[in-house]
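Q: Need coordinates for the following:
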Amino acid sequence: MPQTPETVEVEFISPRHLAGGGDPAWITVPLHRACGWSHGNDPLMPRVILSSPDQKTLLRLEPDPDGQWWTLHHAPTPDRPAWYASFGARTPVEIIAAFTDALAAPDTAATAWADPYEPLRQTGWSPATGADGLASPNETVYVQRLGVDEPGPWFVTTTLGQHRPVWQARFGEHTPPYLIAAFTAALVDPSPVPRTGSPRSLPTRDPDLVTRSHREVPAVQVASALEERVQALAARRAGPATSPSAPRPPLPRNGRSR
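A: Take a look at the predicted model:
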C-alpha cells in the first residue's frame, strides 16, 4: 500500500528488547514536561542532562561508543545509600521509560513488585545454564544479580550469541527493587513497539528472533503520541493510581525513529 502524506509507515517489532534504542525524547520530554525535571543542555555538546525537582537525581544521555549511553545517579537519602542505573545505546526507550516513570511518578502498581525476578518467572523465564540468574526462553536476554554473601549489582544483558552483545542495563546494589522490577516487567511485556525510519537500526532482522509487521498509521496519531504520553504521566504523578492496566503500545513522533 503506497504511503500518502496523511499516513506514516510504522514498523511494529517484537520482542521489544530487539527493537533498537528508539527516540530518546520518549524519556526526556515527559520527565521535563510532566514531572518538572530541569535540563542543562549544552548546545555545543551531544548530550542531555536532566535533574529532578528535588535535585537528588541526575540523568545523563551522552553518546559513548565504549560505554553506557544513559546514566542515572541518585543521591543518598536517610534510608538508602546512593545508587545508580545505566543503559546501553540499544536499550529500547520504552523499557527505560518504565524505570524512569516509576522513579518520577511512582504508583501502587509499580511499588507492588518487590522482586525483579518475579515478572520474569511469570513469563516463563528459567534459570540460566551454568550461572545464577534467569534467561529468556530464546536465551537472548539474561538477568543476574551478583553477590552471594552480600547482594550486589544487577545486570540485564541482551546478546545475539557469545560474541554479539546488543545492550546491557546495570543497577547498583542499592537501587530500589521496585524500580528494577518495573524495568523487568517492561522487558517481558509482549506488546510490540513501533519504529519508523531505517530497519538498519535493528540489531537483527532474523525472522527466527524478530517479528516485524508494517502498518500505515495516520500521521496525526503518530505526531500526537508523545503528547499523549506526557499527559498520561502528568496524570499519574498528580493522583493515586487505579487498578493496574496494560498501556497501549506507544507510537513514535512523526519523522523520528523510536
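Q: Only C-alpha atoms from now on, for both contacts and neighbour counts.
A: OK.
Q: Buried ones in stretch 200-215, by neighbour count?
A: S201, L202, P203, T204, V210, T211, R212 (16 or more other CA atoms under 10 Å).
Q: now stretch 158-177
A: For stretch 158-177, by 16+ other CA under 10 Å, it's 158-159, 166-177.
Q: Identify the farthest-apart pair in the buried residues of stretch 200-215.
A: S201 and T211 (14.9 Å; CA to CA).
Q: which one of the buried residues of stretch 158-177 is nearest Q122?
A: P177 (16.9 Å).
Q: Distance of the closest residue to that closest one other than its chain neighbours relative to G133?
A: Using CA to CA, 6 or more residues apart in numbering and skipping the chain neighbours, the partner closest in space to P177 is A114 (5.8 Å). Distance, A114 to G133, by CA to CA, to the nearest Å: 16 Å.
Q: quick one, which of the two is more surrounded?
A: G133 (19 against 15; other CA atoms under 10 Å).
Q: Contact partners for the more buried one?
A: Residues near G133 by CA atoms under 8 Å, 6 or more residues apart in numbering: P127, Y142, V143, Q144, R145.
Q: so what does the one helix or strand Q144 maps to touch, helix or strand wise?
A: In the assignment (DSSP states H and E), Q144 maps to strand 141-145. Secondary-structure packing of strand 141-145 (3 or more CA pairs under 8 Å, 6 or more residues apart in numbering; DSSP states H and E): strand 134-135, strand 154-159.
Q: again, 10 Å this time
A: strand 126-127, strand 134-135, strand 154-159, strand 165-171 (3 or more CA pairs under 10 Å, 6 or more residues apart in numbering; DSSP states H and E).
Q: And this one, please, so the two structures can be compared:
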Amino acid sequence: MPPSPETVEVEYITPRHLAGGGDPAWITVPLHRACGWSHGDDPLMPRVILTSPDQKAQLRLDPAPDGQWWTLHHAPDRGRLAWYASFGAHTPVEIIAGFVDALTDPRPTRGKEADPYGPLRQAGWGPAPTENGLASPDATAYVQRPVGQETGPWVATATLSASRPVWQARFDEHTPPHLIAAFTAALAAPTPAIRTAPGRLPTRDPNRITRTEANVPVDLIAFALENRIRTLAARRSAHLAAPSTPRRPPAHPGRTR
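A: Okay, here's the model as predicted:
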C-alpha cells in the first residue's frame, strides 16, 4: 500500500553496519547547534569543516565516496598526544554518532582506559577467522589491531566478502580508548538503522541483511534530528549549569583551635 500524505515509507535495516551512510546532518547539525562547534563556510569547496569550542578538535567531511569521508583530528590534550580518527563514506551515521557523542560529552568520563573489544564480546562477537581481533557473528564486520601488537592503530571494517569491503573506520594508537569503545558499542548495537532512501543500501542480499518496510508518521522522521539536538543540548546545558565544587581553604600549619 503506498504511503499516505501523513506517512513516509522507511526500511529498518539490520545489521546496522550494512545500512549505508545515512544523512550526514545526523552528525554535523548536532555538533553545531547542540555542542557549540563552529563551522567554516567555503562555497567553492563541497566540504564541511567543524571546530570544537576549545579549538582542539576539527572534523572534516569531504565527499570522497570511495575513501575516508569523515576525518577528525584532535590536538594534544591533558598528557595525551595528538590523535585522529576517520570513517569511510558508507559508515552509518548512527555508528559514527556513538564516537562523536562520547567525544562531546562534557561530563567526567569514567573508565577512560576502557577495552574497545568489551562491547563486541558482550554482543557475541568472536575471534576473527583469518586476522587478529573480533568478528561479528555473521562475519560481515570485524575490529582489529596490527598482528602481535598491544599498542597500535585500531581498524573496523564492514565487508560483504574478502574482496568487497563496504567501509572502514580507523583510529590511531593515541585515540582515547573510551571513545573507540563508544564506537564499538554503537557498531554492535542490535538496534536497526532507519533509512528513507533504501536504494542506497550496499546490498539487498537477504542472507546478509534483514529489511523491514513500514509506513511511519512524517513527524516521527522529521523530528528525530530535532529530538537528538535537544537531548545533546540539554546534556551540555546541565553540565554548564552544575555548580562547581568549592575549593577548601588551605590549611595553616601550626594553628590550633
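Q: sorry, back to before: scan the contacts of G133 of the first structure and report the most crowded one.
A: V143 (24 neighbours).
Q: pretty sure it contacts F171?
A: No. Using CA atoms under 10 Å, V143 of the first structure is not in contact with F171, being 11.0 Å away.
Q: Show me the helices in the second structure, by range?
A: 25-33, 93-103, 118-122, 177-188, 218-222, 224-241 (DSSP state H).
Q: From H39 of the first structure, how far off is the residue nearest to P177 of the first structure?
A: 31 Å.
Q: L58 of the first structure - nearest residue in space that isn't next to it in sequence?
A: Using CA to CA, 6+ apart, the closest residue to L58 of the first structure is S51 (4.5 Å).
Q: Alignment lookup: that neighbour to the second structure.
A: Under the alignment (TM-score structural alignment), S51 of the first structure pairs with T51 of the second structure.
Q: about what we covered before: and of the helices of the second structure, who's closest to H17 of the second structure?
A: Between H17 of the second structure and those, the shortest gap by CA to CA is with helix 177-188, which sits at 6.6 Å.
Q: sorry, back to before: give me the number of neighbouring residues for the match of S51 of the first structure.
A: When counting by other CA under 10 Å, one arrives at 21 neighbours for T51 of the second structure.
Q: didn't it look like it was pressed against L61?
A: No. With contacts counted by CA under 10 Å, T51 of the second structure stays clear of L61, the gap being 11.7 Å.
Q: where do the contact lists of these two overlap?
A: Shared contacts of T51 of the second structure and L61, defined by CA atoms under 10 Å, 6 or more residues apart in numbering, comprise L72.
Q: Distance of P137 of the second structure relative to A34 of the second structure?
A: Taking CA to CA, one finds P137 of the second structure at 36 Å from A34 of the second structure.
Q: cool, and D54 of the second structure?
A: For D54 of the second structure, the distance to A34 of the second structure - CA to CA - is 15 Å.
Q: Compare these two and say which is more crowded by neighbours.
A: Comparing D54 of the second structure with A34 by other CA under 10 Å, the one with more neighbours is A34, at 20 against 8.
Q: My read is that the more buried one contacts A234, right?
A: Yes. The pair A34 of the second structure and A234 qualifies as a contact (CA under 10 Å) at a distance of 8.1 Å.
Q: Mind listing the shared neighbours of the two?
A: Jointly contacting A34 of the second structure and A234 under the rule CA under 10 Å, 6+ apart are R228.
Q: how about stretch 29-49 of the first structure: buried residues?
A: By neighbour count on 16+ other CA under 10 Å, the buried set for stretch 29-49 of the first structure is 29-32, 34-39, 47-49.
Q: and those as JSON lines, adding distance to W83 of the first structure?
A: As requested, the buried residues of stretch 29-49 of the first structure are exported to JSON lines (distance: CA to CA, whole Å):
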{"residue": "V29", "distance to W83 of the first structure": "23"}
{"residue": "P30", "distance to W83 of the first structure": "22"}
{"residue": "L31", "distance to W83 of the first structure": "19"}
{"residue": "H32", "distance to W83 of the first structure": "21"}
{"residue": "A34", "distance to W83 of the first structure": "24"}
{"residue": "C35", "distance to W83 of the first structure": "20"}
{"residue": "G36", "distance to W83 of the first structure": "21"}
{"residue": "W37", "distance to W83 of the first structure": "18"}
{"residue": "S38", "distance to W83 of the first structure": "20"}
{"residue": "H39", "distance to W83 of the first structure": "21"}
{"residue": "R47", "distance to W83 of the first structure": "21"}
{"residue": "V48", "distance to W83 of the first structure": "20"}
{"residue": "I49", "distance to W83 of the first structure": "17"}
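Q: residues contacting the residue nearest the centre of the second structure?
A: Geometric centre of the second structure, nearest residue: I96, 2.0 Å, by CA atoms, centre = their mean. Residues near I96 of the second structure by CA under 10 Å, 6+ apart: 21, 24, 26-27, 70, 86-87, 169, 182-184, 186-187.
Q: The same query, at a cut-off of 8 Å, please.
A: I27, F87, F183, A186.
Q: ok, those in the first structure: which stay?
A: Counting by both residues aligned by TM-score structural alignment, their matches' CA atoms under 8 Å, the members of these that carry over to the first structure are I27, F87, F183.
Q: how close does the residue nearest to P177 of the first structure get to G152 of the first structure?
A: From A114 of the first structure to G152 of the first structure the distance is 16 Å (CA to CA).
Q: How about R121 of the first structure?
A: Between R121 of the first structure and G152 of the first structure the computed distance is 20 Å (CA to CA).
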